[in-house]
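Peer 1: fold the following.
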Amino acid sequence: MRLKRFFLRYYPPGIILEYEKGGNLRTKSIDLLDLSPQTNPEELVEEIRQSEPLITESRADQVKQLILRLQQKQGQQDHHRFCFFKELKAHILPLTNVAIDKSGSRFITGSYDRTCRVWDTASGTELHTLEGHRNVVYAVAFNNPYGDKIATGSFDKTCKLWCAETGKCFHTFRGHIAEVVCLAFNHQSTLVATGSMDTTAKLWDVETGEEVATLTGHTAEVLSLCFNTVGDQLVTGSFDHTVGIWDIATGRRVRTLIGHRGEIANVQFNWDCSFIVTGSMDKTCKLWEAVSGKCVATMVGHKEEVLDVCFDLSGQLIATASADGTARVYSATTHNCILTLEGHDGEISKVCFSPQGNRVLTASSDKTARLWDVHSGVCLQVLEGHRDEIFSLVFNYEGSKDNTCRIWY
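Peer 2: Presented below is the predicted three-dimensional model:
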């Protein structure tokens, strides 16, 4: 093995090694999830050297400089205030979901008008209209970090794979017997997973368009799913109150997480794949060990259904959104509620962390999105202007039932 070059990953902090083995270029990640501005760089370099044979003594100073750059980025203060840039008359019927590529240069919107549209973020101009579905386009995703492919899931029971550059349809994945309501690419961009109202999830080969596996075992609709970063497992959440962990290689369910007393609203792995968080209509959020399937904590406090849940990129914090009109931030280590974010006048359907993890963005039926400080719980900004409820967002823009998408910088 011969080390070729380094790449930096700011969020979550890490160093990517590109190396040559057997004539082929490969990559591996050194995750630095516990890195802080107070970390001693020399000591950390020595720890890395002991566990990673590609980091020889001659490379130690390079690694130290990369660590210092990561620490410098962490030390930068974020006082950014978002300014409204543009409202896009995105579709003739309400939007369903939005997604953004990793660079932030393009985003996509799905709609009840049966199309998905690709947009340039900087100018707000439409790049492509992806047509071909025969019913609502409900789920949309880029194959991040590559960003060269798009997957769309529809109420017409199919999923389509598109070229993000040209808008050409590569494949139509057929096999579900009910609506496709969730989907995801694995991090290696070799597979697409789809979840359906037919109680199954399916795995599809990105290159060939063939079905790889059908994941059966749930007794009600599969409403959420997520690959781990390694790409060897998929987690699914169902209206049958259970969560399934599936082995990608065999298509078998290796764990069933039982404990919720209501439908599962969302599921997510943390970055290092050690834990899974679930939010449920039973008003709780649960934290599970990914390997054993053991429930290590039940986080309570919401008075109504938990509609969304997510980790920050470091895996240290968990955010929840609820029909009670509040969002909460919990510690993933102590499992205590750190903050209750109050201010919305309607249910909160979506929540997400900024890449840095110091901000939370919420979307509500009160027609606003709100930006919150994770450390103080203070509402930093109210993003107004929509004329109907907001039910989808990412950290650069949000989508609304009023058929528009508003971009904020």
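
Peer 1: alpha carbons only for contacts and neighbour counts from here, please
Peer 2: Fine.

Peer 1: can you tell me how far residue 249 is from residue 144?
Peer 2: Applying CA to CA, to the nearest Å, the value for residue 249 to residue 144 is 21 Å.

Peer 1: let's see this one next to it:
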Amino acid sequence: MNSTGDGRFTQPIMFASPRLAWELIERIISHSGDDRRTLYSFSLTCHQLRPRSLCLMVADVDIMDRAQVITFRDFLEAYPHFCPFVYSIKADPTTFMPFPLLYILPNLTNTQWSSPATPQPLGGLSLPLPLLTCCHKFGTNITSLSLVSLSSKTTQELCRVLLAFTAIKDLRCERLGIGGTVANGAVLEQRLRSQRLKLRNINIGYNVHETATKFLFDSAQSTVEILSLDITYSIISGPSALLCGKWPELLTLTLTVSTNQDRFEALIKISKEFHPSRLNEVSVELRSTVGDLLSWIGSDEGNLHLCSELDQTLLSYRHPQLLPFGHRRTRSGRKDLWSEEFAKYFPKLTERGLLKIASSADIALGHDDLVTALVYSPDGSRLATASRDCTIILWDSDGQLVHEWVAHTGSVRSLAFSPDSRHLASGSWDRMIAIWDVGQGSRKITTLKGHTEQVEHCAWSPDGTLIVSGSWDNTVRLWDTRTFQQLHLLDISTNDFYHAYFSFDGRWLILIGSHRCRVWDVGRGAMHINFRIAEGEETEDKAAIDEENEEDKGEGDEEDKDEKDEKDEDARPQCCAAALNLQGTCLATGYVDGSVRIWDVQTGQCLVFSRMHTRRVTVVAFSSDGTRILSTSWGDTPKILDTYSGTMILSLEGHTGGVGAACFSPCGKYVASASSDETVRLWRTDDGSCMGIFSEHKDAVWLSAFSPDGKTLSSGANDGSVVMRHIRDIIPVEDTSV
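Peer 2: Purely as a prediction, here's the structure:
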């Protein structure tokens, strides 16, 4: 019993929920305001959080079909106290019911009309007059209107929509099509003015037809104070021609542009010619990713000149700024890295502090785009990762960042350590292979030039005397690491190159493509064998495959044979994954039809055929002893197969998304798999049990690797994040020894 202090007693309250301060409630809700799933959970689990959560959940409503509109109307009629909390509605104009929604929602100020999926055919804004009349009567509180993924036959239809919302101050258009013009355009413009439609803010997003843009600019330029124009994908023949006239009230201009020569030239022309008297702030946002921007700058000397010209012309405005990341943010701690890099191309803006790079609150280290390569040094002391953002990061054996740098002017596609772990080779879409001394920092030793298309792969020979590189220019090149001169040029003649592997003794170089495997004798500098690895449906019989390869050997001239292959191989299932065993004697290949084959590298004989997957194979890998093969598929579970028979030993069930990466541990006792479900899993190979599920990543995971000593497991994801885990924290370290 509890005493009240006056001699009376009350029954104790059991299981009472804690009372939270209103300040704490507001902070919790505000922090999660953009996550509907979290708000929904709050509303179901916490009595105190429920009211505020529900209010935020109804503040911004999507009702894209008739059933949702009716359900939402019935909800508001049953719970009218929620009506004042509805501020924004996104709806399909063809199913929206302005009455009674506009009538019963006193604080509704923001409306977005959008098609439910792809842009509607012409006529999407051909709305009945009663609907527009109702919007005109009850939509007087609507001050912000967005038109997205819609189209109209003429500007007259667009004009009718604008006349229905006479109070709008902010207008945003995106993916807006116009079929044509009308003869009485001047009359429509005058009518808009007579209705006192005075836009203050116009935002023209991408894929807005030039006719619609010109109509809006001509109608509202006398009142607009804030203007945003995306000239990246806009259907505009001459963006600079649209920005003409006096624009007497314009204070702020934002231009969004892609890394395209024509658009950059238009941007520079606008900067030179468009100077309204009151214009104060001008922002230029580059829509492309940082990797695409650097690739574009490095692809042509003329693009570098355009950057220099933009660097100069923007300074003609009172308060300009350049945002090379657009609305995107770099990782915390990388701001200085990118500022230093872009200072090379925009030195004047950088010097004046007008190059703006925003960093996120995420303190996790990593790249700013997809991780494209992840490799350990042979001695296990370093991990190197590369990204589509053109950077390389070196990590120590504890997962701490050692050094990071912008390595190329193109996506870095491949990394390879030298056998002594002192040097790193990187292949890039800028058509270069760079050699780095990573003993102390990241000093560039040299650049290997010669490829005319993107470099997709590079590797060191076991003795460190050779580097092999493969490119989409249909060539494989061998380089001498003492002189860094090209030793051999192997013309594949068809766009068929995927990967190159040296045998463990360095005698053979195995070149694996989507249709053929070529074995190069490194010592003799000649082709040893060339056999077909992509076959038709009827070749599940290994004897049929071997017979066809025997016919290839007797077909005579190599060029004639390759020309014949080009004509008939497109119809064959392509090889999309490959791996060589440590001994260099067997090749495993995976195919788009879900099958896996094992080949004798020296003879070209097909040893095993297996079809354990129903969709494209993403990875094949040998265990260290070569007795088992790991295969993964985009739409199936990872499988462990017997190398000699092709029979399935284990199926590793658990991932809920496609598996894009998998590997054996050096000891062969474990398998790591990475998936689009944003997790990495660790499995035992003796019974298929899952030892751990790791959810550190917040995006699809495409790469995973064990260190050579098996003590750490690292992974890289689509968002650029890199995670290293110590196996000792998961299982006893003695179980992972090689």
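
Peer 1: neighbour count winner among residue 249 and residue 144 of structure 1?
Peer 2: Per other CA atoms under 10 Å, whichever of residue 249 of structure 1 and residue 144 has more neighbours is residue 144, with 18 against 11.

Peer 1: contacting residues for the more buried one?
Peer 2: In this structure, residue 144 of structure 1 makes contact with 101, 102, 185, 187, 189, judged by CA atoms under 8 Å, 6 or more residues apart in numbering.

Peer 1: show me which of those residues are buried.
Peer 2: The neighbour-count criterion (16 or more other CA atoms under 10 Å) marks 101, 185, 187, 189 among the contacts of residue 144 of structure 1 as buried.

Peer 1: from the contacts of residue 144 of structure 1, which is closest to residue 408 of structure 1?
Peer 2: Using CA to CA, residue 101 is the member of the contacts of residue 144 of structure 1 that sits closest to residue 408 of structure 1, with 15.8 Å.

Peer 1: so what's the closest one closest to, chain neighbours aside?
Peer 2: Closest residue in space to residue 101 of structure 1, ignoring its immediate chain neighbours: residue 147 at 5.4 Å, by CA to CA, 6 or more residues apart in numbering.

Peer 1: aligned to the one you found, what sits in structure 2?
Peer 2: With the correspondence set by TM-score structural alignment, residue 147 of structure 1 lines up against residue 421 in structure 2.

Peer 1: and for residue 137 of structure 1?
Peer 2: Counting by TM-score structural alignment, the partner of residue 137 of structure 1 is residue 412.

Peer 1: isn't that match right next to residue 431, touching?
Peer 2: No: because the distance of 10.0 Å does not satisfy CA atoms under 8 Å, residue 412 of structure 2 is recorded as not touching residue 431.

Peer 1: and the two? Which one has more around it.
Peer 2: In this comparison of residue 412 of structure 2 against residue 431, neighbours counted by other CA under 10 Å, the higher total goes to residue 412 at 32 against 24.

Peer 1: list the contacts for that one?
Peer 2: Contacts here follow CA under 8 Å, 6+ apart; on that basis residue 412 of structure 2 touches 372-373, 386-392, 426-429.

Peer 1: would you mind measuring from the closest residue to it other than its chain neighbours to residue 447 of structure 2?
Peer 2: Nearest non-adjacent residue to residue 412 of structure 2, counting by CA to CA, 6+ apart: residue 428, 4.3 Å away. Distance of residue 428 of structure 2 to residue 447 of structure 2, given as CA to CA: 11 Å.

Peer 1: neighbour count winner among the two?
Peer 2: In this view residue 428 of structure 2 and residue 447 are compared by other CA under 10 Å, and residue 428 has more residues nearby, 28 against 15.

Peer 1: what residues does the more buried one make contact with?
Peer 2: Residues in contact with residue 428 of structure 2 (CA under 8 Å, 6+ apart) are 408, 410, 411, 412, 413, 414, 454, 455, 456.

Peer 1: what does residue 531 of structure 2 give?
Peer 2: Residues in contact with residue 531 of structure 2 (CA under 8 Å, 6+ apart) are 516, 517, 518, 549, 552, 604.

Peer 1: follow-up on the earlier one: for the residue nearest to residue 101 of structure 1, grab the count of nearby residues.
Peer 2: The burial metric for residue 147 of structure 1, expressed as a neighbour count using other CA under 10 Å, is 21.

Peer 1: and it, how close does it get to residue 165 of structure 1?
Peer 2: Using CA to CA, we find residue 147 of structure 1 at a distance of 9 Å from residue 165 of structure 1.

Peer 1: same thing with residue 157 of structure 1?
Peer 2: Counting by CA to CA, the gap between residue 157 of structure 1 and residue 165 of structure 1 amounts to 25 Å.

Peer 1: stretch 362-374 of structure 1 maps to which residues in structure 2?
Peer 2: If you align by TM-score structural alignment, stretch 362-374 of structure 1 falls on residues 673-685 of structure 2.
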